[in-house]
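> Just need the structure, nothing else, for what follows:
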Amino acid sequence: MVEREKIDEIIRQTDIVDLISQYIQLKKIGKNYRALCPFHSEKTPSFYVSPEKGIYYCFGCKKGGNAISFLMEYEHLDFPDALRKLAKNLGIEIDTTKNLKYKELYEVNELATQFYTLMLTKEIGRRGQNYLKERKIDPDKLKEFRLGFAPSSGGLMTFMRQKGVNVEKLIQAGLISQNHEIFHDRIIFPIFNLAGRVIGFGGRGIDDYIQPKYLNSPETPIFKKGEILYGLFQAKEAMRAKSEAILVEGYFDLLSLYQSNIKNICAPLGTALTENQAVLISRYARKANILFDADVSGIKAALRAIGILINAQVDIHIVVMPEDYDPDEFIKEKGIDALNHLIASAPDFFTFYKNITKTNSVEDEVNLIKDLIEIISRIQDPIRLDRYLKHTAQVFNIPIDLLRKKVGMDFSPKKPPQPEKSAIKKHNPEEKLIILILNNLKYFNRAKEIVSSDDFNDTRIKNIFEILLKNENFSAQDIVDLKTEEDLKSRLLASLIDSEKLNEEDFVQSLNLYKKNILRTQLKTKISEAIKAGDDESLKKYKELLRK
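Alright, predicted model coming up:
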């Protein structure tokens, strides 16, 4: 287990501006930095980073925290993996395996990967070897993606028993069901999370009679099909470098392009693209090329993907494949240069819709336009929405007012959320006091002379103050770890992002003022209680104290 002191050291040594700048573009605004929030769609920047305090906060979606929480949120990492990544950046060696919440599941998946890759190299895996040779998969890519083979005779359960893994863990990992192995006679594709850990598997039957042709692991505590993309672990750096992603339908399409040096590529896991997957793509790329099969199902899947990607703030393009080709077949027959040309000349999704309506009947054209309007109506940003509606009206000769009415546009002006100097006024007196202290922790010894735990009626604020008493190294970065309501943590982070530090004299003066306000609030409460209770003696005493 990593000691708390080591975790604190890693957080404090990490330059949060340098870290976040690796993922999004920050602009210096006064003492802080600002950007479009990477966690929700917005037109006006409301995401702020404080290098002084080592924290970030978005005034739009209310997400905030320190370096570790940013990595966890942005890269969908668990705490140990995010900590390990920060430590590696600093050249600090740590062992976080004991901290993994689902350590045994990761270990079981790793053992299963070793079993399947071993089977592919043995005589029992000859059919799998021949199949992959027919598909012209480069041996180096087999190793990089750790492809394997599940024999018809199984063998995984025996292998796991020899490794001391019980049946319950295999069931929990989604490798067996009702005492039968999930995968038989299939090429196995390990599925990695963004930290490179195997979280699940995909299997492709090597004979036509094996149904379904593609089979994924069932969902488990560490594997959610709609929250990860196949190949993203291998592709994320290339996607970030190009700021462009290529989305394909299948495992072999991905491998075929990847080994042809198109590495900014990923694929959904046999299901329609989800909003979570679209957000993942948008974190690494500003442009998404949809490269699906040219058949009817491929076109339908592309249209669905447009509808999901539309709010991820990415520029959507559709790579139009020649009829009867999938990307893998096209590369093998036409070559990678021909595919690169198709990708480079891919129309944006609007032009794609315009082009396909030209080849349809009037009724089909009407239906396609309705589909297009339905997709456009999902755009949350009113400026983008109105521009697309105007474009639609112009291209298809439809009155703009009709389109606006169709999508129910609200043109009332909405001011984007921004930090305000007066934000602290939204807090009650006790919150104001703890924010003042948190923002000026170097004067905490003076604060202890003036304020005590007994000054707080709010147990949440009292608990925070008592934590400060026990931990002299507490900082704004530690707010994330407080065991209190998320809403309170969010308010504290929001105020600290924009609060100015005070000199010692002003701090003490403000501290006394805030304490006086707290006492006045408490006395007013006691006066109300005394009135209700008919306690004249207490009422008189409290009123005298209030006048002082």
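
> use CA for all of it now, contacts and neighbours both
OK.

> what about stretch 136-147, how long is it end to end?
14 Å (CA to CA, to the nearest Å).

> I'd say L273 and I308 touch.
Yes: using CA atoms under 8 Å, L273 is in contact with I308, at 6.9 Å.

> which ones are touching H317?
For H317, the contact set (CA atoms under 8 Å, 6 or more residues apart in numbering) comprises K287, A288, N289, I290, A346, P347, D348, F349.

> can we see that at 6 Å?
For H317, the contact set (CA atoms under 6 Å, 6 or more residues apart in numbering) comprises N289, A346, P347, D348, F349.

> Second chain to compare with the first, below:
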Amino acid sequence: MPRIPEEAIDRIRDSVNIVDVVAEYVQLTARGRNHVGLCPFHDDHDPSFNVSQEKQIYKCFVCGAGGNVYTFVREIEGISFVEAVRKVADLGGMSLPEPDRRMQAKEQAFDPLYQSMDLARKYFNHLLTHKPEGKVALDYLKGRGVDDATIEQFSLGYAPNAWDRYLRAATQRGFNPQILEKAGMVLARNNGNGYYDRFRHRVLFPIRAHTGRVVAFSARALASDEQAKYINSPESPIYHKSAILHGLYEGRDALRKAKQALIVEGQMDHLSLFQFGIENVVATSGTALTIQQAKLLKRYVEHAVLIFDGDRAGMSAAVRGIAPLIESGVDVRVVSLPEGLDPDTFVREHGKDALLATVEDSVPLVDFLVTWVGTLEDLTTADGRARATHHIADLIARVADATLRQFLIRDAADRIGIEEAVVIQSVQDAQESPRPQRREQPRETTVNTAREQFDPRPRQERELLIQMMSDNETADIVLSQIQPEDFSNSVYRQVAQIVANQRKNGWGSSVAHIVDCLTDEGLARIVSSLSLETGISNPDQVEMPVEDYITAFHLRRIDRQIADLNHQMRSAPAEEQIALMQTHKQLTIGRKAIKEGASYSGNSELTSIGDAAGEIVDSGPS
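Below is the predicted model of the structure:
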């Protein structure tokens, strides 16, 4: 999909009213300066979803969802950023710049492919539900417990036992056979004389992209002598199997509300769970979960439960799905069903409540991994425990959150029966081992991670940052006396740096624009939460003038420098003690002067003392 110029992104965001856009999805009621409603991102019964027309952002104070208008549409629709911009422009009745001719031609070339797949969906579904020849497939589905409503909802179909039925139906409607071949629906004959249908005498399961368009099919053989029980559409210009999760489109609302995905292997597993009312489920279609699929799923959920057969093959399939999920920041648990039972069979024999009970009792990540390596290695021997450690360390190394990684290391050491230091070293070795580089396409790079939890202290720094986001003049005053790197918390530093960049480029420090510049969803939610805190948007309710915040900021900075000097003086050589004591004295005098009303930024003597102290602290004892 072609990129949209930054100017158009800013123009659309600044022209639409987020209240109007959100109101297309959520019933809102005006309350004071904001609008409130039931949060669409969790099962909300007491309105906790706030939308600020003034700030052009939203925030849920229960589940933490927050952001600007693009964030909202991206999350509610489960679409990409570019698709969200287009959707917002459409809702606001605004036009987008015409894409360049090459990109426009590429998009137009896809249209016949999508149209041919939609024709196939309708054609095969009609044969299944309205033609006598489809009875064999209908009987198979009924025998598997699939009801009429599910057949209709998922557009299940039947490909007849003939060589060219779909080919003839499509060409009669004007489709070029070469388009059908490119879409993966027909194959060229070996002699070069024409084409024939790819799917014959099979039940067809349409595969939809997250946008809802059918892009491929998975086909289940009805003849018992077929060598391949399932065959799938090949890769095509519109179907990239590594980026498609079966059932994501149909289950998008349930996934978003539950914040949890149940991941199964096959289409029948998915259909059965969905039909039993468990709609927050997706299927990998029998292939290993990819990083693209995991990142797509992360748009909807925070947690995933892998549900696989309880045999060794099922455990191996679960392990293959763990790495991309934890690498994408999804919390993972695992359900191993009794051997011989798949999710489809289990839910039909034991019911919905029993399956949900197994999900409630799902095994934490490390517990499952230790059970898995126990099937591969002898954990009663030193060599076996060492090899098991390497297996698990390779997965733990992919966890981005340092705190979670430390907990997993500790748990793994306890379960395997090995020293924690050994696991730490093994994880570090795995982190240093080269992995294939993946292409990333962030809109703008932000500093390191924003997953660390927002630290509400010190409150004065937080209030100062809030005022910087709310008022351009305040931002200019603060940035003339404080550098972004001077903030004590990395989250504060990132936001302050974005504000500084905006002011440097002559832009206003709009909260909606700041959110737009953030690629980390956690940080975007923090910014939204800050901006919607009670009293923030009202200048009359701030605790003290901005100058007092700046003064308090510098006093804390000097206090940190004094504390660091005290630490150094305890271990510094005698010849350095005099210089350290002199600096300590000057800082103490400077601190007193600031408390009595002297300006730090306007006082060259105080500034030079602070800079000198900073250099001493940074250098440490020689």
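
> TM-score them against each other, please.
Here the superposed chains carry a TM-score of 0.63, computed using TM-score structural alignment, normalised by the length of the first structure; 403 aligned residues with a CA RMSD of 4.4 Å.

> still on that earlier bit, just give me the closest of the contacts of H317 of the first structure to N440 of the first structure.
The closest of the contacts of H317 of the first structure to N440 of the first structure turns out to be N289 (CA to CA; 49.0 Å).

> The closest one maps to what in the second structure?
Structural correspondence for N289 of the first structure with respect to the second structure (TM-score structural alignment): V305.

> From L365 of the second structure, how far off is that match?
Noted for V305 of the second structure: a distance of 10 Å to L365 of the second structure, by CA to CA.

> and the two? which has more neighbours close in?
More neighbours surround V305 than the other of V305 of the second structure and L365, with 25 against 20 (other CA atoms under 10 Å).

> Doesn't the more buried one belong to a strand?
Yes: under DSSP: H, G, I helix; E, B strand; the rest coil, V305 of the second structure falls within a strand.

> just to revisit the earlier point, enumerate every residue touching the match of N289 of the first structure.
L262, V332, R333, V334.

> for the second one, what are its contacts?
Looking back up the chat, that one is V332 of the second structure. A304, V305.

> what do you get for R405 of the second structure?
R405 of the second structure touches V399, counting by CA under 6 Å, 6+ apart.

> Alignment lookup: it to the first structure.
Under the alignment (TM-score structural alignment), R405 of the second structure pairs with L385 in the first structure.

> Look up how far K354 of the first structure lies from that match.
17 Å.

> Report the separation between the match of R405 of the second structure and T351 of the first structure.
16 Å.

> How about T113 of the first structure?
43 Å.

> The two: which has the busier surroundings?
Neighbour comparison, T113 of the first structure and T351: the larger count goes to T113, with 23 against 14 (by other CA under 10 Å).

> ok, that one to I188 of the first structure distance?
T113 of the first structure is 9 Å from I188 of the first structure, where distance means CA to CA.

> Now which residue in the first structure aligns to L180 of the second structure?
Under TM-score structural alignment, L180 of the second structure pairs with L170 in the first structure.

> how far does the helix or strand hosting that match sit from the chain's center?
Assigned by DSSP states H and E, L170 of the first structure falls within helix 167-172. A distance of 28 Å separates the centroid of the chain from that of helix 167-172 of the first structure, by CA atoms, centre = their mean, to the nearest Å.

> the helices in the stretch 201-350 of the second structure, which residues?
Under the criterion DSSP state H, counting those that start in this stretch, the stretch 201-350 of the second structure contains helices at 252-258, 267-275, 291-298, 312-327, 343-350.

> so the first one aligns onto which residues of the first structure?
Here helix 252-258 of the second structure aligns to the first structure at residues 236-242, judged by TM-score structural alignment.

> With the second structure overlaid, report how far the matching stretch is off on average.
Here the mean offset of stretch 236-242 of the first structure against the second structure after fitting is 0.9 Å, by mean CA distance after the TM-score superposition for the first structure.

> Mind listing what's buried along that stretch?
Neighbour counts over stretch 236-242 of the first structure (16 or more other CA atoms under 10 Å) mark K236, A238, M239, R240 as buried.

> one step back: nearest to A317 of the second structure among the contacts of V305 of the second structure?
The shortest approach to A317 of the second structure among the contacts of V305 of the second structure belongs to V334, at 11.1 Å (CA to CA).

> Good, wrapping up.
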